[in-house]
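Predicted model, plus sequence, below.
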Amino acid sequence: MAHVIITVSGISISSGALTPAQLNGLACVICEGEDGAMVPVGTIEACQVFAHPACVPSQPVPPSRVLVIGPVATPGDVADLRAFAFDVCDQTGAPAVVATHNDYDVRHFSAVYVYGPTLSEGVRLDPVAVVLMAEAIAYGVDLVEPQPLALDANCEACGQRQTITTVRDGVTSEVFCADCRGDAPGCAWCFEDDVTSPVPVDGAWVPFCHPCGKQMRKAVRRGSAPHVAV
């Protein structure tokens, strides 16, 4: 089979030079490391390959997706988890994938957000959540636990309720959301730095600007949604 070449941050990489772990998306295509969060950087022989963000600083990548985990034993549990994932996407600007099973590689996400109890609380947990939480800890992927209700607050500029990770100004203690701070990554389709809203695509909530969101909703209804960063 002919070797496939991709270019990552100015480096040409041949499929023949990659290890099985790199070709299977388990290891960084630059440093071969298998720990830590990684982002997709290309496709080789129909397999998506990944690299650590620090290894590809000049590589243009879509907004880093996050994995949202929690109880999924009943339809009601899944509905609650989807609602929480909506808030994660809405407040962070990151595509939020809802983990309804444990067949995910947590290293392919920039963070894992937990809905419900965590391993540190010493209570009985959903088996899917247990596996993914343990893997995030083992591989050094950021594990974001629920913040106490007492920290919830409204954005001073737009009024958006901050329930995931409230950020206060270090001097004034004022609260501002990611959009109003200028920290939101922007639209997952056109990559423009505009205010976004979550749209359900392929089991995830994905942030789109208003024009792209309108087009994506139409495409989803027609069953012809284009590939986006999910």
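Everything's here; your move.

Please count neighbours and contacts with C-alpha atoms only from this point.
Will do.

And the next helix or strand past the longest helix along the chain?
In the chain, taking DSSP state H as the definition, the longest helix is helix 75-92. For helix 75-92, the following helix or strand on the C-terminal side (DSSP states H and E) is strand 96-98.

and whatever helix or strand comes next after that next one, what does it pack onto?
The first helix or strand that comes after strand 96-98 along the chain, using DSSP H and E, is strand 111-114. Judged by 3 or more CA pairs under 8 Å, 6 or more residues apart in numbering; DSSP states H and E, strand 111-114 is in contact with strand 66-69, strand 142-144.

May I see the buried residues of the helix or strand just after strand 111-114?
Proceeding N to C from strand 111-114, the next assigned helix or strand is helix 127-139, under DSSP H and E. Within helix 127-139, the residues that count as buried by 16 or more other CA atoms under 10 Å are Val128, Ala129, Val130, Val131, Leu132, Met133, Glu135, Ala136.

can you check stretch 104-122 too?
Val106, Arg107, His108, Phe109, Ser110, Ala111, Val112, Tyr113, Val114, Tyr115, Pro117, Thr118.

adding another structure so you can compare the two:
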Amino acid sequence: MTHPTPRVLVIGDTTTPDGLTIVTALAHEVADRMQLPAVVAMGRDYDVTQFEAVVYDELSHLGSVDSAVLWVEATEADMCVMNVRDLEDFDLVAECGWCGADDEDPSPVLVEGTWFPVDLCAGCLKGAHADAQSRASVPA
């Protein structure tokens, strides 16, 4: 059974600051290209079957015990396990999902360790944020 909101687990060696930077950048790319929330695996306390897919960094996924274990678990569970190179098969979103305007860089947003895809142009994103804030400030 998968999580109600499809997510992708991104694995690689996160035991060093440089490794964490690389895997975090890969998760950004996953969210951008696959248009799914991407979670950076920190340690091995994850049930890989709760994710739609596992994307691994071919250069570092066997570089730490944690990422190697997660990769084996995902492979043995017969999940969608993708090499980061496979992301090239996914097109980048180039238009706003709200107004349809061309948007060269609808970049994902990092929220509490998960990259969320954002397919809104800067103007619509600003408007959505202002709308959310005004709703939050209305007394019940």
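Good, I have the coordinates. Since we're looking at a predicted model, the values are computed, not measured.

Provide the aligned range in structure 2 for the longest helix of structure 1.
Mapped onto structure 2 using TM-score structural alignment, helix 75-92 of structure 1 spans residues 17-34.

what's the mean gap between that stretch and the aligned bit of structure 1?
Once fitted to structure 1, stretch 17-34 of structure 2 is off its aligned match by 1.0 Å on average (mean CA distance after the TM-score superposition for structure 1).

and that stretch, how far out from the chain's middle?
Computed by CA atoms, centre = their mean, to the nearest Å, the chain-centroid distance of stretch 17-34 of structure 2 equals 8 Å.

can you put the buried residues of stretch 104-122 of structure 1 in JSON lines and add distance to Cys177 of structure 1?
Shown next, in JSON lines, are the buried residues of stretch 104-122 of structure 1 (distance: CA to CA, whole Å):
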{"residue": "Val106", "distance to Cys177 of structure 1": "26"}
{"residue": "Arg107", "distance to Cys177 of structure 1": "27"}
{"residue": "His108", "distance to Cys177 of structure 1": "25"}
{"residue": "Phe109", "distance to Cys177 of structure 1": "22"}
{"residue": "Ser110", "distance to Cys177 of structure 1": "19"}
{"residue": "Ala111", "distance to Cys177 of structure 1": "18"}
{"residue": "Val112", "distance to Cys177 of structure 1": "20"}
{"residue": "Tyr113", "distance to Cys177 of structure 1": "18"}
{"residue": "Val114", "distance to Cys177 of structure 1": "20"}
{"residue": "Tyr115", "distance to Cys177 of structure 1": "20"}
{"residue": "Pro117", "distance to Cys177 of structure 1": "25"}
{"residue": "Thr118", "distance to Cys177 of structure 1": "25"}
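
Tell me the one of the residues you listed nearest Lys218 of structure 1?
Phe109 (27.4 Å; CA to CA).

what separates the equivalent of Phe51 of structure 2 over in structure 1 from Met38 of structure 1, distance-wise?
Counting by TM-score structural alignment, Phe51 of structure 2 corresponds to Phe109 in structure 1. Here Phe109 of structure 1 is placed at a distance of 7 Å from Met38 of structure 1 (CA to CA, to the nearest Å).

Also Arg222 of structure 1?
32 Å.

The two: who's more crowded?
Met38 (26 against 9; other CA atoms under 10 Å).

Over to the closest residue to Glu192 of structure 1 other than its chain neighbours. Which of the three states is it?
Closest residue to Glu192 of structure 1 apart from its sequence neighbours, by CA to CA, 6 or more residues apart in numbering: Gly186 at 5.6 Å. For Gly186 of structure 1, the assignment made with DSSP: H, G, I helix; E, B strand; the rest coil gives coil.

which residues sit in contact with Gly186 of structure 1?
Pro63, Gly93, Glu192, Asp193, Asp194, Val195, Thr196, Pro207, Phe208, Cys209 (CA atoms under 8 Å, 6 or more residues apart in numbering).

okay if I get the residues you listed as JSON lines plus distance to Thr166 of structure 1?
Below are the contacts of Gly186 of structure 1 laid out as JSON lines (distance: CA to CA, whole Å):
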{"residue": "Pro63", "distance to Thr166 of structure 1": "20"}
{"residue": "Gly93", "distance to Thr166 of structure 1": "14"}
{"residue": "Glu192", "distance to Thr166 of structure 1": "24"}
{"residue": "Asp193", "distance to Thr166 of structure 1": "21"}
{"residue": "Asp194", "distance to Thr166 of structure 1": "21"}
{"residue": "Val195", "distance to Thr166 of structure 1": "18"}
{"residue": "Thr196", "distance to Thr166 of structure 1": "19"}
{"residue": "Pro207", "distance to Thr166 of structure 1": "19"}
{"residue": "Phe208", "distance to Thr166 of structure 1": "22"}
{"residue": "Cys209", "distance to Thr166 of structure 1": "23"}
